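Novice: I would like the atomic coordinates for the input below:
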Amino acid sequence: MHYSDKIYVAGHRGMVGSAIVRKLEAEGYNNIITLSSRELDLRNQLAVAEFFETEQPGYVFLAAAKVGGIVANNTWRADFLYDNLMIESNIIHHAYKSGVKKLLFLGSSCIYPKLAPQPLKEEYLLSGLLETTNEPYAIAKIAGIKLCEAYRDQHGCNFISAMPTNLYGYNDNYDLQSSHVLPALLRKFHEARENGDQEVTIWGTGAPLREFMHADDLADACLYLMKHYNDRSPINVGVGEDISIIQLAEMIKALVGFKGRIVLDATKPDGTPRKILDVRKLHSLGWRHKISLQEGLQQVYEEFVTMRNAERSEASSPFTIEHSPKSVA
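Specialist: From the prediction side, this is the model:
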């Protein structure tokens, strides 16, 4: 991939897509295509076909998706399945039709069976039942992997798939109804401290183990894989270390400076008991993560505080500010 090659980053407004764009720009790539959902609805087959026919990108990072935490996944099950199937099907098919040289599809660690052995190896895919709460999203991501494999098998396309672990980072979603656990906890503890609350309630028993990776590390891995990985099988992208939800909550509590207590609501679902990726395949290629969880938490909390202060400043302004709706892509 040359610095002047035309590169399409699908989902550039999201946490992962924006991290990929920042990484590409920092490395000197200067021909990056980014379109918002207002300009291109990736669920619309005709619109996607016209885009690829007109733009003719050489490389595609497929980071566009409808994403969310356990509440969102379990509530909008049809939306998560339909939207993600349409997005990935349209992009992968028309990447093939327009002769894209290479495409990287980003899946998710939730593709693996709920009770698969840990750490999760790539070959565990489709070896057991999925976690119920995010089954529609997982099925859509599995379909994306299989699409990449099928277009490679039938048409010789160099389409690869990477399976990232749980992510956090700049430009994250802090909506408590749709966010993932880490940003949700950051917001909860921050608001509890500001409000002088005596306790913060978190879902489940606190026992589940999760692996967390900064989106900037994932972006670095994506560029590395685009340059160095050409295999048919998916590859895990993670840090190889996990932490319990209660340990994460304690870390965030200390970071934020909340002095109250943590209450566990065991009536709420835990999800998968443990989810950590086996990243030996990725390490064997020569790539490892750089940002520690403590360092990454500090970075995103500083961004969150800055964002909240900006929102308050806007709210107190006498001028009306129009906000763009969140893009599914």
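Novice: Please count neighbours and contacts with C-alpha atoms only from this point.
Specialist: Fine.
Novice: Might one say that Val300 is in contact with Leu167?
Specialist: No: in this structure, Val300 is not within contact of Leu167 by C-alpha atoms under 8 Å, at 11.7 Å.
Novice: More neighbours: those two, which one.
Specialist: Between Val300 and Leu167, counting by other C-alpha atoms under 10 Å, Leu167 is the more crowded of the two (22 against 19).
Novice: this one as well, want them side by side:
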Amino acid sequence: MVGSALVRKLEGEGFSNLVLRTSKELDLTDQRAVATFFENEKPEYVFLAAAKVGGIVANNTFRADFLYENLMIQNNVIHQSYLHGVKKLLFLASSCIYPKMSPQPIKEEYLLSGKLEPTNEPYAIAKIAGVKMCENYNLQYGCNFISVMPTNLYGPNDNYDLNTSHVLPALLRKFHEVKIDHERTGHSKPVELWGTGEPRREFLHVDDLAEACYHLMQTYDGNISLNIGTGNDLSIKELSGIIRKIVGFKGEVIWNRDKPDGTPRKLLDVSRINSLGWSYSIELEEGITRVYKDHFLK
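Specialist: From the prediction side, this is the model:
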């Protein structure tokens, strides 16, 4: 999702010499393969968006995989970028690297100030390592490697698998499928959603993230990681109401309180990136409507 958004942005800005590989073409966990790629292609600028990602179920189920694969991807790409003299690298971390009970909104300096959310601790630890790699390659070797912490993302090419997806695409799929089933059978089933609906989340359209990354790649050379988000959040219950309206679902919603909520609140302080000349442009309801039409109604 993020990689394709970055490609759209770069192509829209007139860049044509893009060096791209799918995960099937290049295994970034393979040290030798990554070294060969850098030796052959000699990229000047690197956007490191590749990662093993998933929602609360995937993170908690495949804990070792999330830790190992993300560490390997980061270690290989960041180190080879140093060895081959990459002019600038942007590493995409995640807002989940902050402590579970972090003060709100979350400032960049709150990193490593408390315990992580247990369900996604392995993924968060891997991403923290990536942030610290960029920071320390800058300090030791004089590299220009920057890192960013995006909030929860959605948009084209999202993952809609109910076992591995994040909350927004999962809600879209659940409401849509129950609505279609009702239209086909005439039987109205309730939509079951996890937890209490009380946790609050912030959501950013991936095209806004691509705009932010492009802006920072051109203008920012600091060694402080930057939050990227909207600065606004809402409860999962409120989000479900927006999605319910967009989908046109008129049936019952049941909240399964036996399922985990995750972190109570995760709102990023975006004052630093705003001060650098970037702010989001796609409002949440507009963005979700666009995604729903493009993915489910075509």
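Novice: Count the residues that sit near the counterpart of Asp175 of structure 1 in structure 2.
Specialist: Taking TM-score structural alignment, the alignment pairs Asp175 of structure 1 with Asp161 from structure 2. For Asp161 of structure 2, the neighbour count with other C-alpha under 10 Å is 13.
Novice: Could you check how far the closest residue to Asp161 of structure 2 other than its chain neighbours is from Leu239 of structure 2?
Specialist: Spatial nearest neighbour of Asp161 of structure 2, excluding adjacent residues (C-alpha to C-alpha, 6 or more residues apart in numbering): Ala170 at 7.2 Å. Here Ala170 of structure 2 is placed at a distance of 12 Å from Leu239 of structure 2 (C-alpha to C-alpha, to the nearest Å).
Novice: quick one: which of the two has more around it?
Specialist: Leu239 (22 against 19).
Novice: how many other residues sit next to the residue mapped onto Ile146 of structure 2 from structure 1?
Specialist: Alignment note (TM-score structural alignment): Ile146 of structure 2 maps to Ile160 of structure 1. Neighbourhood size, Ile160 of structure 1 [other C-alpha under 10 Å]: 25.
Novice: check contacts around the closest residue in space to Ile160 of structure 1 that isn't next to it in sequence.
Specialist: The spatially closest residue to Ile160 of structure 1, leaving aside those adjacent along the chain, is Leu104, at 5.0 Å (C-alpha to C-alpha, 6+ apart). Residues near Leu104 of structure 1 by C-alpha atoms under 8 Å, 6 or more residues apart in numbering: Val60, Phe61, Leu62, Phe159, Ile160, Ser161, Ala162, Cys222, Met226.
Novice: which ones among those residues are found in strands?
Specialist: Counting by DSSP state E, the contacts of Leu104 of structure 1 place Val60, Phe61, Leu62, Phe159, Ile160, Ser161, Ala162 in strands.
Novice: Dump the residues you listed to TSV, plus distance to Ala315 of structure 1.
Specialist: Output for those, formatted as TSV (distance: C-alpha to C-alpha, whole Å):
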residue	distance to Ala315 of structure 1
Val60	38
Phe61	36
Leu62	35
Phe159	45
Ile160	44
Ser161	42
Ala162	40
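Novice: Could you confirm the residue nearest to Ile160 of structure 1 falls within a strand?
Specialist: Yes: applying DSSP: H, G, I helix; E, B strand; the rest coil, one finds Leu104 of structure 1 inside a strand.
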